[in-house]
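got a predicted structure here, sequence first:
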Amino acid sequence: MRKIMAVTGYKSYELNVRSANDQRLTYIKYALKQRIIAFIENGGEWIITSGQLGIELWACEIVDELKQDYDIKYAIIPPFNNQDKKWAEADQQLYQRLIHTADYYALLYKDDYKGPGQFTAKNQWLIEKSDCCLILVDDEYPGSVSYFLEQAKPYSEVNDYLIDYITSFDLNEVINEIQPNDLNS
C-alpha cells in the first residue's frame, strides 16, 4: 500500500499561469484533486512537496481543503531557506499561509540558496521519502520537471516506486468532462 505521495510538476510560469483567476487553473486543480482523492481512497496518508510555485503549491492548497473531508496530511520540505524571496507578493502570501497550515514543515538545508545541488538533493529526498509520485508534465516539453524525472525514472526501475502522470491529454479530458457543466456547482 502506498501511503506517501510526492507531488510535483510545472511551475506556474512554465504554464504561463500568472493569476489565481486563470481559467486553466480550474482544470489543473480539478485533475490534481481527482488523483489526490484516488490516492487517499486507496490508503494514502501524506502528500509531500518542496513547496515550489505552481503544481506543488496548488497540490498543498487542495490537500488543505480536502482535510475537511479526508484523513490526509501534507508536508512542505523546501530545498533551502527563503525559497520564496524573489516571488511575486501573492505567491509569497500563498506560500507563507501553506507552510503555516502544513502538517509538517522543515528545511532540507538551513541556509539560503547555495547552488543547484540543493535541487538535486531535494528531488532525491522527495523520491526516497515517498512510495510514489504524481507529476503533471508533458513528455515533449518537460521543462524543469525533467530534473525530477531524471532521478525518479531510474529509481523506479530498481524500486517499487510508481510514477503517475497527469498529461496534456488528461487535462483535455478534464476540460471535456467539466466544461459543459456549471463549474460553480
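Great, that's in hand.

every contact and neighbour count from this point should use C-alpha atoms.
Noted.

nearest spatial neighbour of the residue nearest in space to the middle of the chain, skipping sequence neighbours?
Centroid-nearest residue in the chain: Glu56, 2.8 Å away (criterion: C-alpha atoms, centre = their mean). The shortest distance from Glu56 to any non-neighbouring residue, by C-alpha to C-alpha, 6 or more residues apart in numbering, is to Thr8 (5.2 Å).

comparison target, given below:
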Amino acid sequence: MSNLIISGYRSFELGVFKEDDPKIAVIKKCLKDNLTNLIETGVEWILIGGQSGVEQWGAEVVNELKEDYPEIKLGVIFPFYEFGGNWNEINRMKLEKIKSSADFTDSTSHKPYENPNQLRAHQQFLLDHSDAALLVYDPEFEGKTKYLHEAIQRQATVKEYPCYLIDFDQLQNSVIEE
C-alpha cells in the first residue's frame, strides 16, 4: 500500500466553527496515530480533495509528520478548477496554505464547477489512484462522507481496498485516554 486517501466529515457537520475547538485536537490526534501506523507499513502519498474539516486537518497532520517521516508526500487533488474560490477569506487563506505545503496539487476537472458529475469523477479518480482510505466517519451518523464510504465499499468488491474508519467511539476513547 503506497497511496492513501484521507477524508471525513466537513467542519460544519461536526459543529466546528472555530480553529480552537477542542474537537479538532482530538481528531488530529487520532489521524496522527493512524497515519503513523500506516506510514510505517508503507504509505508514501496521502491524498486529499481539499474539503474543510477532516481533509484539511489531515493535511496539517501530514505536514507535522514530515518532520519524522520526510519521505511522505501530500497530494491535494481538487474536484474542479477554482475549488474553494467562493469561500470566505479565512477559509480561502487556509486552503492556500495547504496548497503551498503540498507536494502535488491539481484538479480532476480543469473547468469551474458545472455539475455533480465532476464530483463523482473526482471520487473515482481518487479511488483509482489509491490503495486504501482513512476516514473519520461513523456510518451511524451519516454526512457527505457517506458517498465516498459507499464508493469505497463498491471498490472493495473489485479489488482489495482497505478502509480504516475512525468512528465516534474511537474519538471518544481518545479523549478518555488523555
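Cool, got the structure. No experiment lies behind these values; they were computed from the predicted model shown.

thinking again about what came up before, sec struct for the residue nearest to Glu56 of the first structure, please.
Put simply, Thr8 of the first structure is strand when judged by DSSP: H, G, I helix; E, B strand; the rest coil.

which residues sit in contact with it?
Thr49, Ile55, Glu56, Cys133, Leu134, Ile135, Leu136, Val145 (C-alpha atoms under 8 Å, 6 or more residues apart in numbering).

mind jotting down where the helices sit in the second structure?
Ranges of helices in the second structure, per DSSP state H, are 22-40, 54-65, 89-101, 116-128, 145-158, 168-177.

average offset between the shortest one and the first structure?
Right, helix 168-177 of the second structure. Taking mean C-alpha distance after the TM-score superposition for the first structure, the mean distance separating helix 168-177 of the second structure from the aligned residues in the first structure is 0.6 Å.

do the same with the fifth one
Once the two are superposed, helix 145-158 of the second structure sits an average of 1.1 Å from its aligned residues in the first structure (mean C-alpha distance after the TM-score superposition for the first structure).

with the first one instead?
Superposed on the first structure, helix 22-40 of the second structure shows a mean distance of 0.7 Å to its aligned residues (mean C-alpha distance after the TM-score superposition for the first structure).

list the helices and strands that helix packs on?
helix 54-65, helix 168-177 (3 or more C-alpha pairs under 8 Å, 6 or more residues apart in numbering; DSSP states H and E).

comparing those helices, which comes out most buried?
Per-stretch averages of neighbours, counted by mean count of other C-alpha atoms under 10 Å, single out helix 54-65 among these, with a mean of 21.

what angle sits between it and helix 89-101?
Going by axes from the mean of the first three to the mean of the last three C-alpha atoms, to 10 degrees, helix 54-65 of the second structure is angled at 40 degrees with respect to helix 89-101.

show residues contacting stretch 43-56 of the second structure.
Stretch 43-56 of the second structure is contacted from outside by 1-12, 27, 59, 62, 71-79, 91, 95, 98, 126, 136, using C-alpha under 8 Å, 6+ apart.

also stretch 145-157 of the first structure?
Stretch 145-157 of the first structure is contacted from outside by Thr8, Gly9, Tyr10, Thr120, Asn123, Gln124, Ile127, Val137, Tyr161, Leu162, Ile163, using C-alpha under 8 Å, 6+ apart.

now the buried members of those residues.
Neighbour-count burial (16 or more other C-alpha atoms under 10 Å) applied to those gives Thr8, Gly9, Tyr10, Asn123, Ile127, Val137, Tyr161, Leu162, Ile163.

between all of those residues, which two are separated the most?
Tyr10 and Tyr161 (20.7 Å; C-alpha to C-alpha).

do I have it right that Asn3 of the second structure meets Leu127?
No. Using C-alpha atoms under 8 Å, Asn3 of the second structure is not in contact with Leu127, being 9.7 Å away.

quick revisit: can the helices of the second structure go into a markdown table with extra columns for distance to Thr108 of the second structure?
A markdown table is the format used below for those (distance: least, C-alpha to C-alpha, whole Å):
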| stretch | distance to Thr108 of the second structure |
| --- | --- |
| helix 22-40 | 25 |
| helix 54-65 | 17 |
| helix 89-101 | 15 |
| helix 116-128 | 6 |
| helix 145-158 | 16 |
| helix 168-177 | 31 |
